[in-house]
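Undergrad: what's the 3D shape of this:
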Amino acid sequence: MKRPLFLSAIILIGIIISCQPKAKSEEMQSTVKRKAVVYQVFTRLFGNTNTNNKPWGTLEENGVGKFADFTDKALLEIKALGVTHIWYTGVPHHAVIGDYTAYGISNDDPDVVKGRAGSPYAVKDYYNVNPDLAIDPNNRLQEFKDLIERSHKAGLKVLIDIVPNHVARDYKGLTNPKGVSDFGAEDDTTLVYHVNNNFYYLPGERFEVPDWEGGYLPLGGENTLLSNGKFEENPAKWTGNGSRLAKPNFNDWYETVKVNYGVRPDGTKDFAELPEAYAKEDYEAHHAFWKDKKLPDSWVKFRDIALYWLDLGVDGFRFDMAEMVPVEFWSYMNSSIKMKNPDAFLLAEVYNPSLYREYIHKGKMDYLYDKVELYDSIKHIMKGYGWTDHIPVVQKGMADIEHHMLHFLENHDEQRIASPDFAGNPQLAKPAMVVSATISTSPTMIYFGQEVGEPGADDAGFGKPTRTSIFDYVGVPHHQRWVNNKKFDGGQLSEEEKELRDFYKRLLNFTINSEALMGEYQEIHFFNKEHTQNYDHRVLSYVRWSANEKLIIVSNWEGARNYSIELKVPGDIIEKWNLKDGIYTLEDQLYNKTQTELKVENGLGTVTLHLEPLESLVLQLK
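TA: A predicted model of the protein is given here:
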């Protein structure tokens, strides 16, 4: 059953109060930084209009998107959503099940490929791109260069993945630059470890394919010449997740091999350690530190890969499982990138909160996923059993690094919000999305299809529903309705889906244009819990401000409950904002339809609010 529209919003009350005459020049205003918004798109799925969705379907049966599907129109629509950066996931050439031997590409073995389309995190050739994504596989790299150019023309910065911890089991570079050798090509395979070996070995042992579990069979049981339960690798290499077994477990990352960064099997390091003082140094000092040091071969290989993609026009990278690679390497890698492009956008997966500051300060990462702290907390609240009280606590703990913690509610690893195992209803994401996008100066990320409520319900083959498959050829039904046979106009969306996308568009554009969201933060949640009737742990409030904007943000996380409250703005905030006693008219900025008042009396602010379930308002002081 479709919910009434008033149930589909959340409360965002943004009170934008101008405390000073707008005497700044236009030039000064233009220098103020704004929030970044990253749109993650699974490249091979974006433009696929095939709706067959046969489990384990071939490319021909289920279709595949191409670089060319990102037309000028498509990219301008993404930009108009309120996006500043687009992360094209799955671009570097990874192992796939498809016959490209006519183009000089070796076939990949289904026994060491997950799914039929393959994992984007089992890279086979870092100097070229996935042939599935090209209209002409012979011209695939040029087609991606053309996409970079179109993206830049649309005003979008381009990000791609680099996966330093592991590579595909059968790595083979076909278009390496002159003088560049493949990973492992010069390794001494008689040794378990050598500082300049790219891999770790098990001399005297052959690799064995895992025992399949849970009814799994490669390609869903289809018999092929290569899916024979064997893969030739002698000696066996350590597996990507660190398994040292010649026959890894089914749950190991058996399709990949671990890259050696000069860390001996006992965990000691064969490279210079970075002094603690360098946590306070800039990337130029880090770059200078490594100039006269002897470096493991894998360090140089990945540095050269990053610089290669920068030369092609890529504006930054998302680094997979960065915490599994020594922080000293990141100091070297990221300082090298920044020396070439100081504005490069560097985003990494680090899931251990005790390592956050080390990888930010010593590893010179710009941004890390804020999964374990904010995302996990928000997910619990969305599912109905979490308390909003936890969010200000998380934010306080992140205060010194809040700018570096990228916020998201979906990505390719996480369950779709609309899936039954998560929220089961994309409307319930609205308060979470507002908080995620406005509580800090950090970038915001959304995953393609999130903005139209994609539930990830299709069983594509490898892996199960609730997450859109990254391993198989599949269509993305809700997203396809927005694609509308490549018109990219949302022509097939339902009214509820159109309204949801409109919400994301209004919110994201607000965030990238708000100066206050790059300014100060203070929670007022606990003050209101103590002093405001009917205010409880399903409501959240905080303030954001800069010299020219003052925001109060309040969210109602209940999908079936109204709140009538006299929200309080504490005296210390009123003082910091230099507000005098009086009554101020407030005008909605998100939907431009509501007016209310802020009353300041005896140094305390009050806003009378009636909050519908999941209602949303942005109010500006006039």
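Undergrad: For the rest of this, base every contact and every neighbour count on C-alpha atoms.
TA: Noted.
Undergrad: quick one: residue 369 and residue 362, what's the gap?
TA: When CA to CA, to the nearest Å is the yardstick, residue 369 and residue 362 sit 17 Å from each other.
Undergrad: Please give the structure of this sequence too, so both can be compared:
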Amino acid sequence: MTQLKEVPESATDKLVIYQIYTRLFGNTNTTNKTNGSLSENGCGKFNDINSKALEALKQFGISHVWFTGIIEHATMTDYTAYGIAKDNPLVVKGIAGSPYAIKDYYDVDPDLAEDVENRMQEFENLIERTHKNGLKVIIDFVPNHVARNYLSDTKPAGVADFGFDDDKTLHFAADNNFYYIPGQPLSIPSDVHPPVEVTEPYYEYPAKATGNDVFWANPGINDWFETVKLNYGVDYLNHRATHFSPIPSTWLKMREILFFWAAKGIDGFRCDMAEMVPKEFWGWVIPEVRQRFPEVIFIAEIYNPGAYGSYIFEGKFDYLYDKVGLYDSLRRLIEGHGNANDITRVWQQESGHFSNRMLRFLENHDEHRIASRFFAGNASRAFPAMLVSATLHTGPVMLYFGQEVGVNPQGQEGFSGDDGRTTIFDYWGVPEFQNWVNNHKYDGGWLSAEQKKIRQFYANLLKFVNESDAVKYGHFYDLQYVNSGGLSHNYNDNKIFSYLRFTDKQKILFICNFDLENSYSTSVNIPQGALEMMQIDTNSHCTFTGLFGNDQVLQNVMPYRIDVEIEKNSFLIYEMTQ
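TA: Model (predicted):
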């Protein structure tokens, strides 16, 4: 079996991203009424993310903060007093609304401002504050769809709204911003029952195609019925024929939106559902942005491993989500029914040739919280998997706010129901995270003993990641093939995964036991080829020094084999020296 070895493109520091759901991060309100209003349940503000919070994140080991839900989106909260058009609740998900139903690409969410009329300045102050604390800023770019009632009241002079010049008599036209269903009105799903009074029907004629590629007039309740699909020059009902020359109107408008936000000091864009937008657009717009803002990074939310290469090499993305690959494999192991050999298959089949471009995570706003009954039911069960996520390759690792204190959503918060996720649609307080916020002291003053243990693991992990030359810059070598199938004593390759990370300065062996019930007394073989790559003399003894809570020092050991005792649901890390 041939071992593939990742060669980093350059010795850049490893990104450690912390996703903040901005509406919830600083909210200290504990009411948590299902479908509660802004005044009842409260809302976190830009100003809540103060220097204490940002300094704490920096000390925790974070390099980039992804502020989620920044751009103005449709909501059931009435801001007409501030010149913001009211949204019809029939096309809004949740009292607060989905942050991915953008209503004005040139404005920020008024919920997040203490002074609504000064909302953009408050966000610009947050950008400045974040930079002063040594952190970089990422925000969402949502290119595939907009809110049904998109209307920018803050757009720059000379900018036309999406759909302003569309020919609505045609299903498709290359310069239309939307797709239409001529002659038919939109039919709102019959099971949409907003928790607020509906004073008038929602009327859309002709109907526009729905955001998740629904090209008919009656989307369902599980569709993205609150959004409209944007047209990038692909005629989906005509064999996906493409019309990219001349450059479509939507491309040009989106380029200006990216320019607008990058000029405010945004360091990166997490691009929502990037694979629903043609890679040709990305391959054009990303270089356009980088001509003006060369340091800006682009991260693609993408779920099709078969498209990974094209979105990196043709689409010009810096990093891609690794949900379908590593996340899914690790989740199965955390839940007790996975196979550790799947990790090998991930880097071989899906991302083996560009693993340094994959963004690894175990939580984000779309996924179940680890501690919830829908996932592991216990935050500590994910510790070995989180180690793998953070150290498998040089690519970025991401945490979702509250992951580090074991957030466990319980009960129905609002639109999304009781689903093991922290709501993105409603006003809410997050009790476990509020224990760390501690009335905006951001010192963990109210954390329980168990929460402190969880947070300490993550603090130790990020410290290890940031200080390890091998993890930040090193090569990767998978050891499964020389240890599976009985090649190593008592090595259960279904539950144990081992690998090497190394540079000229540091050589590290990782051994992870995902078995939730059994400990192992096992051996781990290291092949001659790997030792030669690490420039370790195969005929001389080696010292294995434990790292990350492992205080063992194994001396006078031949480098090609190590015998260890590894506890259930745990890991061992050794630095190899001669």
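Undergrad: Please state their TM-score.
TA: Superposed pair, TM-score by TM-score structural alignment, normalised by the length of structure 2: 0.94. Supporting alignment: 561 aligned residues with a CA RMSD of 1.7 Å.
Undergrad: returning to what we had before: higher neighbour count, residue 369 and residue 362 of structure 1?
TA: Comparing residue 369 of structure 1 with residue 362 by other CA atoms under 10 Å, the one with more neighbours is residue 362, at 26 against 20.
Undergrad: Show me what that one aligns to in structure 2.
TA: Using TM-score structural alignment, the equivalent of residue 362 of structure 1 in structure 2 is residue 314.
Undergrad: now do residue 195 of structure 1
TA: Alignment of residue 195 of structure 1 against structure 2 is given by TM-score structural alignment, with residue 174 as its counterpart.
Undergrad: Just give the nearest non-adjacent residue to its match, would you?
TA: For residue 174 of structure 2, ignoring the flanking residues on the chain, the nearest one in space by CA to CA, 6 or more residues apart in numbering is residue 233 at 5.0 Å.
Undergrad: How about residue 34 of structure 1?
TA: The shortest distance from residue 34 of structure 1 to any residue that is not its chain neighbour, by CA to CA, 6+ apart, is 5.5 Å, and that residue is residue 512.
Undergrad: Next: residue 60 of structure 2.
TA: residue 459 (5.7 Å).
Undergrad: Touching, residue 31 of structure 2 and residue 41? I think so.
TA: Yes - taking contacts as CA atoms under 8 Å, residue 31 of structure 2 lies within contact range of residue 41: 5.5 Å.
Undergrad: Mind listing the shared neighbours of these two?
TA: Both residue 31 of structure 2 and residue 41 are in contact with residue 429, where contact means CA atoms under 8 Å, 6 or more residues apart in numbering.
Undergrad: Now do the contacts for the alignment partner in structure 2 of residue 470 of structure 1.
TA: For residue 470 of structure 1, the aligned residue in structure 2 is residue 424 (criterion: TM-score structural alignment). By CA under 8 Å, 6+ apart, the contact set of residue 424 of structure 2 is 21, 97-99, 365.
Undergrad: again, only this time at 7 Å
TA: In this structure, residue 424 of structure 2 makes contact with residue 98, judged by CA atoms under 7 Å, 6 or more residues apart in numbering.
Undergrad: Residue 363 of structure 1 too?
TA: For residue 363 of structure 1, the set of contacting residues under the criterion of CA under 7 Å, 6+ apart consists of 327-328, 330-331.
Undergrad: Tell me the one of those residues nearest residue 226 of structure 1?
TA: Nearest to residue 226 of structure 1 among those, counting by CA to CA, is residue 330 at 37.6 Å.
Undergrad: In structure 2, which residues correspond to the strand or helix carrying that closest one?
TA: Secondary structure assigned from DSSP states H and E places residue 330 of structure 1 in helix 327-340. Following TM-score structural alignment, the partner segment of helix 327-340 of structure 1 in structure 2 covers residues 279-292.
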